[in-house]
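In: predicted structure and sequence below. I'll ask about it afterward.
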Amino acid sequence: MKRLATVIGVVALGLAGLTACGGGDDSSSDSGSSPNAPASSQAATGAKLATADVGSFGKVVVDGNGRAVYVFDKDTSGKSNCEGDCLAKWPAVAAGDGTPQLEGIDASLVSTVTRSDGSKQLAIGGLPLYLFASDAAAGDAKGQAVGGVWWLVGADGKKITTQPSSSGNGNGY
């Protein structure tokens, strides 16, 4: 039950972050929108990926909120193998509906994969991208090398296998 509450909290925070990122006012007199348009303008946009300096790892790929993204060694190119409890700890980086906004990342490296539930997930070099639920803020990289299978992604799209300076928590999948 605690895990479900954590997942719901992460989803709520993510949605709140997306809502906060949508500029403009909240009035219903939005010029240019049609009556059949989705309620959220974010639904028609793609996710954002950028690069940022994170700890001793150098420039890594981050999401639109500055949170580090990871790849999973048990995934194969074009397919996510993180489901259930794994997905609760390692939420997928959702692709959104539009073209991803990229800063500092070669667009030819970025693609999407279709998850088993039909949702779209961003990928780099064909490998699906995830966040780590224990990374509370931009600049955190607590998921690096967890279980020896979770890795940050460098600006070049390759996984970073540098071990963190402190020992990992071993709670990865």
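Out: Yes, it's here.
In: going forward, measure contacts between C-alpha atoms and count neighbours the same way
Out: Noted.
In: in stretch 143-154, what counts as buried?
Out: When burial is assessed from 16 or more other C-alpha atoms under 10 Å, stretch 143-154 yields the following buried residues: G143, Q144, A145, V146, V149, W150, W151, L152, V153, G154.
In: between these, which is closest to D73?
Out: The closest of the buried residues of stretch 143-154 to D73 turns out to be V149 (C-alpha to C-alpha; 4.9 Å).
In: picking that back up, possible to save the buried residues of stretch 143-154 as CSV with distance to I8 and secondary structure?
Out: Listed next are these as CSV, based on distance: C-alpha to C-alpha, whole Å; DSSP: H, G, I helix; E, B strand; the rest coil:
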residue, distance to I8, secondary structure
G143, 20, coil
Q144, 24, coil
A145, 25, coil
V146, 23, helix
V149, 25, coil
W150, 23, strand
W151, 25, strand
L152, 24, strand
V153, 26, strand
G154, 29, strand
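In: of all the residues you listed, which two lie farthest apart?
Out: Pairwise across these, and taking C-alpha to C-alpha, the largest span is found between V146 and G154, at 16.8 Å.
In: does A137 touch R67 like I think?
Out: Yes: A137 sits in contact with R67 when judged by C-alpha atoms under 8 Å, with a separation of 6.4 Å.
In: let's bring in a second model and compare:
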Amino acid sequence: MDGSRMAHRRFLLALALVVGLSPAAQADVTMTIFNAGRYGPHLTDEGKHEYYLFTADQQGTSTQLPVSNCYDACAEVWPPVIADDGVKTDGPVDRSLIGRMERRDGSVQLTFNGWPLYRYVKKTGGGGAQTGRESELSGHGKQEFGGTWYLVSPEGMPVSEQ
């Protein structure tokens, strides 16, 4: 990609962040299961970017709607997985556990087993964001914004180290 096209892409990404669009927002979301060493099987997208749940959220049940408690500064570090359109699955993902919830801003967040789903964006020292695989796994077990963040098991529960 030439320099001007790369600069244009950076500008569009920066513009999306300024107007509040999350890099996690997608027309279609793909869910798959990745088996990574000490964490074992957990949910990811097709690019192996991990999905997380937040213990400060309210898990949805048959009688209670899910509730996200991650907004503002929290949602900058832990962007919700927004799924306005379809959800695709690849591999043995239990589709019956996939759901959606409406956030207070009207966007539609993906849920799994009633838990609202997020991604992790690690802030780097230079003020930028690091979103590669290494940084994403570093979000597992992190305690911030009033709860603990966990990778999501294929059953829709917090993953524990193996």
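Out: The structure has been received and is ready for your questions. Because the structure is a prediction, the values reported are computed rather than measured.
In: TM between them?
Out: Once superposed, the chains reach a TM-score of 0.69 (TM-score structural alignment, normalised by the length of structure 2), with 130 aligned residues with a C-alpha RMSD of 2.8 Å.
In: that older thread, among the buried residues of stretch 143-154 of structure 1, which one sits closest to G14 of structure 1?
Out: Set against G14 of structure 1, the nearest of the buried residues of stretch 143-154 of structure 1 by C-alpha to C-alpha is G143 (18.3 Å).
In: give me the nearest residue to the aligned partner of that closest one in structure 2, chain neighbours excluded.
Out: Here G143 of structure 1 is matched to G139 in structure 2, going by TM-score structural alignment. With C-alpha to C-alpha, 6 or more residues apart in numbering as the criterion, G139 of structure 2 has its nearest non-adjacent residue at 6.3 Å, and that residue is Y120.
In: just the strands from structure 1, written as ranges.
Out: 48-53, 59-63, 70-72, 101-102, 110-114, 120-124, 127-128, 150-153, 159-160 (DSSP state E).
In: could you tell me where the fifth one falls in structure 2?
Out: Aligned by TM-score structural alignment, strand 110-114 of structure 1 corresponds to residues 98-102 of structure 2.
In: contacting residues around that stretch?
Out: Where contact means C-alpha atoms under 8 Å, 6 or more residues apart in numbering, the residues beyond stretch 98-102 of structure 2 that reach it are L65, P66, V67, A83, V108, Q109, L110, T111, F112, N113, G114, P116.
In: sorry, back to before: ok, now which ones touch the aligned residue in structure 1 for the residue nearest to G139 of structure 2?
Out: In structure 1, the residue paired with Y120 of structure 2 is F132, using TM-score structural alignment. Shown in contact with F132 of structure 1 (C-alpha under 8 Å, 6+ apart): A68, V69, Y70, K89, W90, P91, K142, G143.
In: what about those residues, which are in helices?
Out: Applying DSSP state H to the contacts of F132 of structure 1, the entries found in helices are K89.
In: quick one: the contacts of F132 of structure 1 as CSV, columns for distance to E83 of structure 1 too.
Out: Compiled in CSV, the contacts of F132 of structure 1 are given as follows (distance: C-alpha to C-alpha, whole Å):
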residue, distance to E83 of structure 1
A68, 20
V69, 17
Y70, 15
K89, 10
W90, 9
P91, 9
K142, 20
G143, 17
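In: would you map the helices across structure 1?
Out: With DSSP H, the ranges of helices along structure 1 come out as 2-21, 85-89.
In: any idea what D57 of structure 2 aligns with in structure 1?
Out: Aligned against structure 1 by TM-score structural alignment, D57 of structure 2 finds its counterpart in D75.
In: count of neighbours near its match?
Out: The burial metric for D75 of structure 1, expressed as a neighbour count using other C-alpha atoms under 10 Å, is 16.
In: surely it meets G126?
Out: No: in this structure, D75 of structure 1 sits apart from G126 without contact. The criterion is C-alpha under 8 Å, and the distance is 9.6 Å.
In: would you mark the buried spots in stretch 65-84 of structure 1?
Out: Of the residues in stretch 65-84 of structure 1, those buried under the neighbour-count criterion (16+ other C-alpha under 10 Å) are G66, R67, A68, V69, Y70, V71, F72, D75, G78, K79, S80, C82.
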